[in-house]
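**Student:** turn this into a model:
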Amino acid sequence: MSGHRQARSRGPVSWGIREVTLRTTPRTKRSADVWITTGTLPDAVPPHRAGWRLRLLGGFALDRDGEPVALPATAQRLVAFLAVRGASDRARTAWSMWASKPEDRASADLRTALWRLRKAAPGLLADSTGALALAAGVTVDTRSLGGRGPVDPAFLRRHAADGCPDLLPGWYDDWVLMHRELLRHRALRALEDAAGAAIRGGDPAAGLGWALEAVAADALRESGHRLVLTAMLANGNVSDALRHADLVVRLLAEQLGVRPSPQLMALIDEARSRSAVAAGRARG
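**Tutor:** Prediction:
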């Protein structure tokens, strides 16, 4: 199914560093941000000569050699599907994209989408009579998050600077929803991994920066808050850690009705204990 619905704001939450806003997506009911032919047309441009770039994070955008390429809505969905799912036979593609329609109608819609796509963007699809796929050499931004290996730090910095945009916001096809959650999880893990590596490497300030980006992307994810507190305490910023601890306790209670986990509570207790010791020393 496809549709376009606006996310619902749940109000700002101040972290003392920047303002963030909680949003809940209508379909998933999860916290999102805190701050996806009968005839053939010849390919006019061979795939390996066309500098295709496809952006799916934050919205659909396609360009070739730096020039924007406009596609009809059905062609956009087909391109996004192949970019996210990889090579796919026609039957599977038609069923996935038009699951609510009869098989013959879904196949007809796929043929129409292919015709429109080849007319608007010749060379974007691989020249094959078998499975449908994007041409070799097409650059897709989601691939930077799609692998099992480490995420390139330069991409991660750009992704964080952009606010960790979701896959195709406003698209609610089932295949988009599944991959949106997968990519969001991988982005968060990459931010947290970068934070942890910096802290272990003796640079808690850099670790704090990565950890705050993770918290900004998902304020209800405890692992990010643990890294924030760890970095603050490692850097000797006990007062900052105490303020953040109080905010976390309030956030979890108000948004989820839960208490911090034992692991997070241990860091909160450490912040409070070190603050009490510092206050005692100040009193003499």
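**Student:** from here on, just use CA atoms for contacts and neighbour counts.
**Tutor:** Noted.
**Student:** OK, contacts around the residue lying closest to R64 once chain neighbours are set aside?
**Tutor:** Nearest non-adjacent residue to R64, counting by C-alpha to C-alpha, 6 or more residues apart in numbering: W52, 4.5 Å away. Residues in contact with W52 (C-alpha atoms under 8 Å, 6 or more residues apart in numbering) are L62, D63, R64, D65, L124, G137, V138, T139.
**Student:** thought L54 was touching the first one, still the case?
**Tutor:** Put plainly, it is L62. Yes - between L62 and L54 there is a contact under C-alpha atoms under 8 Å: 4.6 Å.
**Student:** for comparison, sequence B:
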Amino acid sequence: MIWSGTCPDGGSMARLSLTLFGGFQARLEPATPVSIPTRKGQALLAYLALPLGQAHPRDQLAALLWGDLRAEPARNNVRQTLFVLRKGLAAANPVALRLDDETVALEVDVPVFERRVAEGTPDAFAEAGALYRGDLLAGLALNEAPFEEWLLGERERLRELALEALAKLLAHQRRAAPSAAAIQTAVRLLTLDPLQEATHRTLMQLYAGMGRRAAALRQYQVCSDVLERELGVEPETETKGLYQDILRRRGAPRARAESLAPGARPERLARPTAVRLSAAASETPLIGREREKASLGAALEEAWGGRSRVVALLGQAGIGKSRLIAQLAQDAVERGG
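**Tutor:** Reported below is the predicted structural model:
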């Protein structure tokens, strides 16, 4: 039997720390790296550590990591890998990972992460989010079906816990005024699951609440792109409505003036031209073109802030370039441009 767990001895120890989120890293505290040279050695140590305190028969480990071999060669490989682990962990004394009669004091990030999520406080959620650096054992791939099945299941379970913790942390942060911390949490959530359209809306609202309207408009474009690419759908009506609301908001004149050179004024469409284009926009509805509208809306927002740029619309005749420009002009007129 091979055990992992807490050391019953209360004496001094060199504690072994395992970081399993985002890859595999082993070190003796405070900062001495431990070399586990083989992928199966890393996989075996990680498996023994999750969860701590559980006994594992050697035959089970042999089937997990050397399932394509006969029983005796597989057991020999377990024995050789354990020898490598003993050698690498020799400096840890005493231990909580008991390889037969030997032990190693073990600290693992995954159980700490799970405890923080279970605590359910905002501070605990923040710490859990910091601990979750990426998928469990990211980059560790073995051509062993039993181990891969276990690893994929654990990755999905822990990822869902991370999403739950970050979502609850974001809900707590949103109850206060919009903040950089809330924006960072929303970005983390979308990094883990970019298809959470409600989180895209939350991030747009946070950007807009902090006066970062161009960033809010760009976020809509990011949302639109990922939904079209991954699911082949457009944003929900609620998301489109939020985008239009942010697009039509007037920025503070003083803030725009301060971003310009002294005495300068932002250039706008000539009034007759704007009116003609706006009238053309009202004659026929514009269907689709969500990405293009979002991109042009972001450029218009930057222009309102005093950062001029040139945007070229390219494409074959008859695909709707003039109609798209007319819609942009209508948006500008509605904002007083």
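**Student:** got a TM-score for the two of them?
**Tutor:** Once superposed, the chains reach a TM-score of 0.67 (TM-score structural alignment, normalised by the length of the first structure), with 232 aligned residues with a C-alpha RMSD of 3.4 Å.
**Student:** all strands for the stretch 101-250 of the second structure, in order.
**Tutor:** Using DSSP state E, counting those that start in this stretch, the strands found in the stretch 101-250 of the second structure span residues 106-108.
**Student:** which of the contacts of W52 of the first structure are conserved in the second structure?
**Tutor:** Compared against the second structure with both residues aligned by TM-score structural alignment, their matches' C-alpha atoms under 8 Å, those retain L62, D63, R64, D65, G137, V138, T139.
**Student:** what does the third one align to in the second structure?
**Tutor:** Residue pairing (TM-score structural alignment): R64 of the first structure is matched to L28 of the second structure.
**Student:** so A198 of the first structure makes contact with G207?
**Tutor:** Yes - A198 of the first structure is in contact with G207 according to C-alpha under 8 Å; the separation is 4.8 Å.
**Student:** the two: which has the busier surroundings?
**Tutor:** G207 (28 against 20; other C-alpha atoms under 10 Å).
**Student:** quick one: map that one onto the second structure.
**Tutor:** Here G207 of the first structure is matched to A182 in the second structure, going by TM-score structural alignment.
**Student:** same thing with G146 of the first structure?
**Tutor:** Under the alignment (TM-score structural alignment), G146 of the first structure pairs with E114 of the second structure.
**Student:** please enumerate the strands of the stretch 1-150 of the first structure.
**Tutor:** For the stretch 1-150 of the first structure, the strands defined by DSSP E, counting those that start in this stretch occupy 8-14, 19-24, 52-55, 61-64, 67-68, 139-140.
**Student:** any chance of those in CSV, with distance to A216 of the first structure too?
**Tutor:** CSV is the format used below for those (distance: least, C-alpha to C-alpha, whole Å):
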stretch, distance to A216 of the first structure
strand 8-14, 10
strand 19-24, 7
strand 52-55, 22
strand 61-64, 25
strand 67-68, 31
strand 139-140, 25
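**Student:** any idea which of those strands is most buried?
**Tutor:** Among the strands of the stretch 1-150 of the first structure, strand 52-55 has the highest mean neighbour count (mean count of other C-alpha atoms under 10 Å), at a mean of 21.
**Student:** and that strand against the second structure, how far off on average?
**Tutor:** Superposed on the second structure, strand 52-55 of the first structure shows a mean distance of 1.3 Å to its aligned residues (mean C-alpha distance after the TM-score superposition for the first structure).
**Student:** what stretch of the second structure does that strand fall on?
**Tutor:** Under TM-score structural alignment, the match for strand 52-55 of the first structure in the second structure covers residues 16-19.
**Student:** longest helix of the first structure?
**Tutor:** Determined from DSSP state H, the single longest helix within the first structure is helix 174-200.
**Student:** so which elements touch it?
**Tutor:** Counting by 3 or more C-alpha pairs under 8 Å, 6 or more residues apart in numbering; DSSP states H and E, the packing neighbours recorded for helix 174-200 of the first structure are helix 143-146, helix 153-161, helix 204-217, helix 222-234.
**Student:** helices of the second structure, residue ranges please.
**Tutor:** Using DSSP H, helices in the second structure cover 39-49, 58-65, 71-88, 109-119, 122-131, 145-174, 180-192, 197-209, 213-231, 237-248, 253-258, 271-283, 290-304, 321-334.
**Student:** with distance to G10 of the second structure as added columns, please give those in a markdown table.
**Tutor:** Listed next are these as a markdown table, based on distance: least, C-alpha to C-alpha, whole Å:
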| stretch | distance to G10 of the second structure |
| --- | --- |
| helix 39-49 | 20 |
| helix 58-65 | 28 |
| helix 71-88 | 21 |
| helix 109-119 | 21 |
| helix 122-131 | 27 |
| helix 145-174 | 31 |
| helix 180-192 | 39 |
| helix 197-209 | 47 |
| helix 213-231 | 53 |
| helix 237-248 | 57 |
| helix 253-258 | 63 |
| helix 271-283 | 78 |
| helix 290-304 | 62 |
| helix 321-334 | 71 |
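**Student:** which among those helices is found nearest to G22 of the second structure?
**Tutor:** G22 of the second structure sits nearest to helix 122-131 of all the helices of the second structure, at 9.7 Å, using C-alpha to C-alpha.
**Student:** check which residues of that closest one are buried.
**Tutor:** P122, A124, F125, A126, E127, A128, G129, L131 (16 or more other C-alpha atoms under 10 Å).
**Student:** helices or strands next to that helix in the packing?
**Tutor:** helix 109-119, helix 145-174.
**Student:** roughly how far is the shortest one from the heart of the chain?
**Tutor:** Helix 109-119 of the second structure sits 18 Å away from the centroid of its parent chain (C-alpha atoms, centre = their mean, to the nearest Å).
**Student:** check the longest one too.
**Tutor:** For helix 145-174 of the second structure, the gap between its own C-alpha mean and the chain's C-alpha mean amounts to 11 Å (C-alpha atoms, centre = their mean).
**Student:** list the buried residues in that helix.
**Tutor:** Those buried within helix 145-174 of the second structure under the rule 16+ other C-alpha under 10 Å are 147-148, 151, 154-155, 158-159, 161-170, 173-174.
**Student:** the helices of the second structure: which one's closest to S12 of the second structure?
**Tutor:** Minimum separation from S12 of the second structure across these (C-alpha to C-alpha) falls at helix 71-88, 19.0 Å.
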